[in-house]
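[1] I'll drop the sequence and a predicted model, then ask my questions.
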Amino acid sequence: MPRKGRGAVGAPRHRFASDVREWADDGWTPATAEAGDGVDADLGADEGAWWQHTAESLPTQVHEERARSAIQKNDSPDIFFDHSVNPYRGCEHGCIYCYARPYHSYLNLSPGLDFETQLFAKTNIAQVLKAEISRPRYQPASLNIGSATDCYQPIERDLGLTRQLIEVLGEAEHPYSLITKSSAVERDIDLIAAAARKNAAAVYITITSLDPQLTRLLEPRAAAPHRRLRTIRRLAEAGIPVGVSVAPHIPFLTEDMEEVLAAARDAGATTAFYTVLRLPWELNGVFQQWLQAHYPQRADRVMERVRDLHQISEEDRLRGKSYDSQSFSRMKGQGLWADLVRQRFRRACAQLGYGRERIKMDWQGFEAWRARQLMQPTRAGGAAQAPHPGQGSLF
């Protein structure tokens, strides 16, 4: 049963779990609750009490993490950036389609509700990033903030880790891009605009659909579509290059791609891109559970078209497979239906005047900053070391 303010319907076991838990009525269930009412048999190990099995809202818990490294390298040919920095693990926005959900399995947590309620904040991320980009061996490359977690999710208001990152990058004049579906990015317009004037910053706003009822279910704690459009306008008015991400395309649900592109263009977006729904690992089950809860009449049709987009064979469909991770096709799909989506996108972009070139960055400022860093005398013992790694406590 759906929970208030949450995307996932339940907390299914992750692929590394060694135990299996099943719900059974032992006679202590309240008399007002019918058998199985609001109960999820796949709840995680930390949700053992019956009152946590109901449709009531679940609290968000934030854990401190001491990062060992900040920059993650990307070798995928499907992604437009080479490096990424993520100040958080998990995301309170609760987007049901998020491809990062399965990463919570490595933390021994469920990609379902745990992903949006058990969050990890890398409180030393800015210091580690500064140490990494200061190293003589550092090879500068396109860097994106927020590729696996929304860097402006609600906890950013209090923790400010993303602002710390862009302060470090701004001081070094290191080009970067941000991607978010939150209006909270407006708080940092002063820093981003200053970098943009040096051709060193760009922002991408994700708008999945303009339908507020649909997006409230898809992305329960993200900004409403009209609010994101206003954010695009404010960023553009501040001189910041803004692109729109129409992602992911979900067949028979987010079918207003042309309307999204038109509204974003009117607000000031100059570039655009899209992806199709991807369902790796546990996300396949998490998404299908959500579909059955909210759109049971069209669930089968949606999943069949998703499998069509990824050219899943009949044999693999019988095994429950819904996604092909092959490079060059996983982001946009392949086959007839993928071609139709691609044609729709390209035609709309051409009609609306979207640029086809990526936003170019100027690296001269960073090269000058690094040259100054290398000329500075070093302390005995070499360059500054990153903070000592290790897990922190709950805060």
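    Sure, I can see it.
[2] C-alpha from now on. contacts and neighbour counts both.
    Noted.
[3] which element follows the top helix by length along the chain toward the C-terminus?
    Looking across the chain with DSSP state H, the single longest helix is helix 336-352. Following helix 336-352 in sequence order, the next helix or strand is helix 364-375 (DSSP states H and E).
[4] give me the contacts around stretch 146-153.
    84-93, 99-100, 145, 162, 178-182, 184-185, 222 (CA atoms under 8 Å, 6 or more residues apart in numbering).
[5] which residues of the protein fall in strands?
    61-66, 72-73, 83-85, 88-89, 118-122, 143-145, 176-180, 201-206, 242-249, 271-276, 390-394 (DSSP state E).
[6] out of those strands, the one nearest residue 312 is which?
    strand 271-276 (14.3 Å; CA to CA).
[7] quick one, that closest one and strand 242-249 angle?
    Between strand 271-276 and strand 242-249, the angle comes out at 10 degrees (axes from the mean of the first three to the mean of the last three CA atoms, to 10 degrees).
[8] so which bits of strand 271-276 are buried?
    271, 272, 273, 274, 275, 276 (16 or more other CA atoms under 10 Å).
[9] the third one and residue 297, how far apart?
    Using CA to CA, to the nearest Å, one gets 30 Å for the distance from residue 273 to residue 297.
[10] same deal with the first one?
    Computed as CA to CA, the residue 271 to residue 297 distance reads 36 Å.
[11] so what's the residue lying closest to residue 73 once chain neighbours are set aside up against?
    Leaving out its chain neighbours, the residue that sits closest to residue 73 by CA to CA, 6 or more residues apart in numbering is residue 83, at 4.7 Å. The neighbourhood of residue 83, defined by CA under 8 Å, 6+ apart, consists of 71, 72, 73, 74, 141, 142, 143, 144.
[12] what's around the residue nearest to residue 277 when sequence neighbours are not counted, how many residues?
    Residue nearest to residue 277 in three dimensions, not counting chain neighbours: residue 248, with 5.0 Å by CA to CA, 6+ apart. As a burial measure, residue 248 scores 20 neighbours (other CA atoms under 10 Å).
[13] which ones are touching residue 248?
    97, 208, 274, 275, 276, 277.
[14] quick check: the closest residue to residue 141 other than its chain neighbours vs residue 142, distance?
    Nearest non-adjacent residue to residue 141, counting by CA to CA, 6+ apart: residue 82, 6.0 Å away. For residue 82, the distance to residue 142 equals 5 Å [CA to CA].
[15] so which residues of the stretch 1-150 of the chain form helices?
    Along the stretch 1-150 of the chain, counting by DSSP state H, counting those that start in this stretch, helices occupy 113-117, 125-133.
[16] who does the longest one touch, helix- and strand-wise?
    The contact analysis (3 or more CA pairs under 8 Å, 6 or more residues apart in numbering; DSSP states H and E) places helix 125-133 against helix 161-172.
[17] take this one as well and set it beside the first:
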Amino acid sequence: MNSTSTVKGRGAQLNVPNRFFELQHEMRDDFLEFCRKEDEAPSKNKTKFLEVFPKTIVNKVTSPDVGMAYSMNVYQGCEHGCIYCYARNTHEFWGYSAGLDFERRILVKKTAPKLLEAHLKNKNWKAQPIVMSGNTDCYQPAESKYKITRSCLKAFLNYKHPVGIITKNALILRDLDLLKALAKDNLIGVNISITSLSEDTRRILEPRTATIKKRLETVKILSENGIPVNVMMAPIIPGINSHEILSLAKAASEHGAVSIGHTIVRLNGAIGEIFTDWIKKTMPDRAEKVLHQIESCHGGSLNNSRFGSRMRGEGKIAEQINTLVKLARHKYFRDKKMPKLNLALYEPCKDGQLKLF
């Protein structure tokens, strides 16, 4: 793989226009040439962390294609920089670009633990699993500093409320003490995202994520400590990682995962332009082939918003991918499955009846 990326350590290589803005910022060729001659960077590549103050933190998920009813996100934007990330489009609601801004402008919700506790105290709330990272990774690099996710896990534990986690960062092991305590009452399920077994592929797809070795070790350590782990092979990208389905599933099973999940990549909104620019710079020799194969999975378009087909795709290539995943489940996860989380302990804890125990 030849990398001609101009912005080191990032997934996106440009800031695409925000669809909600009438005006847009453009890097002109003459300015870029001036920067080159002066040996200056056209823009600063540092991450900025900006505090925001939401009124609520738990969101109802209405999509029938997603295996969660409620989610919460303690950060908006994600420094991991995964080029395919569907959450990029949400950064436009905050006034930023789905491209480089998504990776370099991280919005931090320091009040998330208090908002969560207020939600859990609500007399009308009935226990349902709340998934952390329904949009952006709760264990992205910012968590090392802010520790917001850890504070939220303490609230879940205090109220004996079920919680799910989606991450691709080994930083989750920092909170092993809380995860083990939650697991004792079957209150936690963890989803680790692993898209490839190749470090070369990982570096260009997900530049600031944990290595594949660390992620597999994380699956193993969590599993050995009684914490159920589902490995998300998501997204499957034809021509990039679609050939790894069986080997990925085998590795996940051998490291203790009890199930696997998958999606087929779809490039909605601004992500289509960001991904196309990226792959033409990063994999020029196979760019058109990959893009055409993605289109073949979604009725001739990079974009697919139709419930029922957007996650699994359609057509011959999508059928082959879905069949391989089905075969992988039968071969490596025949007698395994993620347990349902415990909903029974929350009400007594909310009412204060178990405070002494």
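    Okay, I see it. These numbers come from a predicted model, not from an experiment.
[18] nearest to residue 18 of the first structure among the strands of the first structure would be which one?
    Using CA to CA, the strands of the first structure put strand 118-122 closest to residue 18 of the first structure, at 20.1 Å.
[19] the closest one: average distance to aligned residues in the second structure?
    Compared with the second structure after fitting, strand 118-122 of the first structure has a mean deviation of 0.4 Å; criterion: mean CA distance after the TM-score superposition for the first structure.
[20] which strands and helices lie in contact with that strand?
    Under the contact definition 3+ CA pairs under 8 Å, 6+ apart, strand 118-122 of the first structure sits against strand 61-66, strand 88-89.
[21] and for the last one, what are the contacting residues?
    The one in question is strand 88-89 of the first structure. 104, 119, 120, 121, 122, 148, 149, 150, 151.
[22] go on, stretch 239-247 of the first structure?
    Stretch 239-247 of the first structure is contacted from outside by 192-193, 196-197, 201-209, 232, 235-236, 257, 260-261, 264, 268-277, 359, using CA under 8 Å, 6+ apart.
[23] buried ones only from those, please, as a PyMOL command.
    Buried subset of the contacts of stretch 239-247 of the first structure, written as a PyMOL selection, criterion 16+ other CA under 10 Å:
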select buried, resi 192+193+196+201+202+203+204+205+206+207+208+209+232+235+236+257+260+261+264+268+269+270+271+272+273+274+275+276+277+359
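[24] residue contacts, the residue opposite residue 51 of the first structure in the second structure once aligned?
    In the second structure, the residue matched to residue 51 of the first structure (TM-score structural alignment) is residue 40. Residue 40 of the second structure sits next to no residue when contact means CA under 8 Å, 6+ apart.
[25] could you rerun that using 10 Å?
    32, 33, 34 (CA atoms under 10 Å, 6 or more residues apart in numbering).
[26] please pick the buried ones from the residues you listed.
    Buried among those (16+ other CA under 10 Å): none of them.
[27] if we go to the first structure, which of those are intact?
    Of these, the contacts whose aligned counterparts also meet in the first structure (both residues aligned by TM-score structural alignment, their matches' CA atoms under 10 Å) are residue 34.
[28] among the contacts of residue 40 of the second structure, which one lies nearest to residue 345 of the second structure?
    residue 32 (59.7 Å).
[29] in the first structure, point out the residues matching stretch 213-226 of the second structure.
    The aligned range for stretch 213-226 of the second structure is 226-239, by TM-score structural alignment.
[30] buried residues in the matching stretch?
    Buried positions in stretch 226-239 of the first structure, judged by neighbour count with 16+ other CA under 10 Å: 228, 229, 230, 231, 232, 233, 234, 235, 236, 238.
[31] need those in CSV (columns: distance to residue 327 of the first structure).
    Below are those laid out as CSV (distance: CA to CA, whole Å):
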residue, distance to residue 327 of the first structure
228, 30
229, 32
230, 35
231, 33
232, 31
233, 34
234, 36
235, 33
236, 33
238, 37
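[32] tell me which of those residues fall in helices.
    Secondary structure from DSSP H places 228, 229, 230, 231, 232, 233, 234, 235, 236 of these in helices.
[33] need the contact list for the second one.
    Pointing back at residue 229 of the first structure there. Per CA under 10 Å, 6+ apart, neighbours of residue 229 of the first structure: 183, 205-207, 210, 223, 235, 244, 260, 263-269.
[34] now, which of these sits nearest residue 344 of the first structure?
    The closest of those to residue 344 of the first structure turns out to be residue 260 (CA to CA; 12.2 Å).
[35] pretty sure the closest one is touching residue 205, no?
    No. Using CA atoms under 10 Å, residue 260 of the first structure is not in contact with residue 205; the gap is 11.4 Å.
[36] so what does residue 96 of the second structure match up with in the first structure?
    Under TM-score structural alignment, residue 96 of the second structure pairs with residue 109 in the first structure.
[37] correct me, but its match touches residue 120?
    No. Counting by CA under 10 Å, residue 109 of the first structure sits too far from residue 120 to count as a contact (11.8 Å).
[38] quick check: the closest residue to residue 225 of the first structure other than its chain neighbours vs residue 258 of the first structure, distance?
    Nearest residue to residue 225 of the first structure, sequence neighbours excluded (CA to CA, 6+ apart): residue 210, at 5.4 Å. With the distance defined as CA to CA, residue 210 of the first structure ends up 10 Å from residue 258 of the first structure.
[39] just to revisit the earlier point, now the ones in helices among the buried residues of stretch 226-239 of the first structure in JSON lines, with distance to residue 14 of the first structure?
    Shown next, in JSON lines, are those (distance: CA to CA, whole Å):
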{"residue": "228", "distance to residue 14 of the first structure": "33"}
{"residue": "229", "distance to residue 14 of the first structure": "36"}
{"residue": "230", "distance to residue 14 of the first structure": "38"}
{"residue": "231", "distance to residue 14 of the first structure": "36"}
{"residue": "232", "distance to residue 14 of the first structure": "37"}
{"residue": "233", "distance to residue 14 of the first structure": "40"}
{"residue": "234", "distance to residue 14 of the first structure": "41"}
{"residue": "235", "distance to residue 14 of the first structure": "39"}
{"residue": "236", "distance to residue 14 of the first structure": "41"}
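[40] distance check, the residue nearest the centre of the first structure against residue 115 of the first structure.
    Most central in the first structure under CA atoms, centre = their mean is residue 149, positioned 4.1 Å from the mean C-alpha point. Going from residue 149 of the first structure to residue 115 of the first structure by CA to CA gives 10 Å.
[41] can you list residues touching both of those two?
    Common contact partners of residue 149 of the first structure and residue 115 (CA under 10 Å, 6+ apart): 89, 90, 91, 92, 93, 98, 100, 101.
[42] between these, which sits nearest residue 136 of the first structure?
    Nearest to residue 136 of the first structure among these, with distances taken as CA to CA, is residue 89, at 28.7 Å.
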